[in-house]
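*Asks:* here is a sequence together with a model predicted from it:
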Amino acid sequence: MAARRNTYGRRQGRPLRAGRKALLEEALPRLEITLPEEERPLRPQELFDPLPERLFLEIGFGGGEHLAWQAAHNPGTGFIGAEYFVTGVATLLGQLRERGAEAPLRIYLGDARDLMERLPDAVLDRVFILFPDPWPKKRHHKRRLIQRETLDLLARLLKDGGELRFATDDPGYLSWALQRLSDHPAFAWQVAGPADWRLRPDDWPPTRYEEKALKAGRRPAYLRLRRRPRKNTCYSS
């Protein structure tokens, strides 16, 4: 676990402004997920009361605008946002306050994989991995989030028919992700034509990072994958 956490660098950049710091101190304790000390699964019933009809997870939500939008537009759905950087968590809390989002939402401040390892099987309906760090240097590729180990975790956690959404503006990372996603037996790429992976569905709002990429002339790709029905298969690295 420690090796994973060390790949991120510092948890906070510039000091938070007083308003953001106060919001973090006020709101985060009510929403933050704390993993049980004992090695046991973390049941959704421990996070949400009442238990929502669906459960979505966003890994690395950055500024939180996508997660806040999803929370505001999906009644009856519970949300888990996992983010390593304190600044991103504070920004999400500001987004939620501005939008007045009422959907049940919990935040995990740390490496999402630590949380994922504690969740029970077939608990998630949708997972978002949007514009993760591409780690472009070859010696850093082992730090990329899309690895066989992570896909095995996602295959275990997603319900049959559940959806994985992935976006990147880095061509090298796109090739890397497509190869590993295509090779994994649990996932089926939902693409009907050449333009599909260049278009966002209506329920996939843009993020500030995406807008920054477009202004810089980088063309994002948007992948949607379905979790294939289980056939008593154990996925392991």
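*Replies:* Right, received. Where do you want to start?
*Asks:* alpha carbons only for contacts and neighbour counts from here, please
*Replies:* OK.
*Asks:* which strand runs longest in the chain?
*Replies:* strand 158-168 (DSSP state E).
*Asks:* check it against this one:
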Amino acid sequence: MTERYEGSFFGRRKGKALSPTRIQRVENAMPELGLDLSVSTPESALNLFDAPVSSVCLEVGFGAGGHLLHRARENPDIGYIGVEPFVGSMAKVVTTVLAEGLTNIRLYDDDAIKVLDWLPEGSIDLAYQLYPDPWPKKRHWKRRFINEKNLDRYARVLKSGCEFRFASDIDTYVDWTLKRCRKHENFEWTAETASDWTQPWKNWPGTRYEAKAVRENRVPRYLTFLRV
């Protein structure tokens, strides 16, 4: 049976109310920092950034933004597209981007499938999905972002030979993702030894959610799949 779910893949969008100043800051910045999906798909994702970039990475669901910002700082010649519908997280990242003058980040504050459908084919050099909502109740599993249709979307935008990286501390979601990615004709799991999926990627900054998981004795897993 083909998995098809086109509803929202995220839960609540708002938590603690933002101050009027932060709201105004985000509203003023998003016309420049945000992706405008109402315009035609660009010929190249490289053209989305003010600064010249040599490649483009995508992070779906950047949470508090620690990983996204870390990668953007350490690789100023790489463009980063970050997607996050949670208002507080977006405000935090926008504030940091403005304060540090980062020119290699573009943001989107709605469902990631819209970005994946809008981006040019074969335009992304690396994609991350780190600690996505696991929707732990079985009746909600259809809302997990990793499904056949969304893997089709990732496969369309990723360049051949490039990686899709997934991290989670929820065993059922790790197993879920492994099963679906290994079944998909466009993805190949790269692990050869246990350390390939128990150790994080190079220059890994960690995330706030990951630190909480470790404190609660949940074990993070890091899966790498090659776009073939």
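*Replies:* Here it is on my side, so go on. Here the structure is a predicted model, which means the values were calculated and not measured.
*Asks:* where do the strands sit along the first structure?
*Replies:* Counting by DSSP E, the strands of the first structure are 54-59, 77-83, 105-109, 124-130, 158-168, 187-189, 221-227.
*Asks:* just checking, what packs against the third one?
*Replies:* Counting contacts by 3 or more C-alpha pairs under 8 Å, 6 or more residues apart in numbering; DSSP states H and E, the secondary-structure elements packed against strand 105-109 of the first structure are helix 18-31, strand 77-83, helix 86-99.
*Asks:* same question, the last one
*Replies:* Under the contact criterion of 3+ C-alpha pairs under 8 Å, 6+ apart, the helices and strands touching strand 221-227 of the first structure comprise strand 158-168, strand 187-189.
*Asks:* show me what the longest one is packed up against.
*Replies:* Yep, that's strand 158-168 of the first structure we're talking about. Packed next to strand 158-168 of the first structure, using 3+ C-alpha pairs under 8 Å, 6+ apart, are strand 124-130, strand 221-227.
*Asks:* which among those strands is found nearest to residue 187 of the first structure?
*Replies:* The closest of those to residue 187 of the first structure is strand 221-227. By C-alpha to C-alpha, the value is 4.9 Å.
*Asks:* mean shift of that closest one relative to the second structure?
*Replies:* Strand 221-227 of the first structure, aligned to the second structure and superposed, deviates on average by 0.9 Å (mean C-alpha distance after the TM-score superposition for the first structure).
*Asks:* tell me which residues touch the residue most central in space within the second structure, please.
*Replies:* The second structure has residue 60 as the residue nearest its centroid, 1.8 Å off, counting by C-alpha atoms, centre = their mean. By C-alpha atoms under 8 Å, 6 or more residues apart in numbering, residue 60 of the second structure lies in contact with 82-84, 112, 127-130.
*Asks:* any idea how far residue 66 of the second structure is from residue 136 of the second structure?
*Replies:* 24 Å (C-alpha to C-alpha, to the nearest Å).
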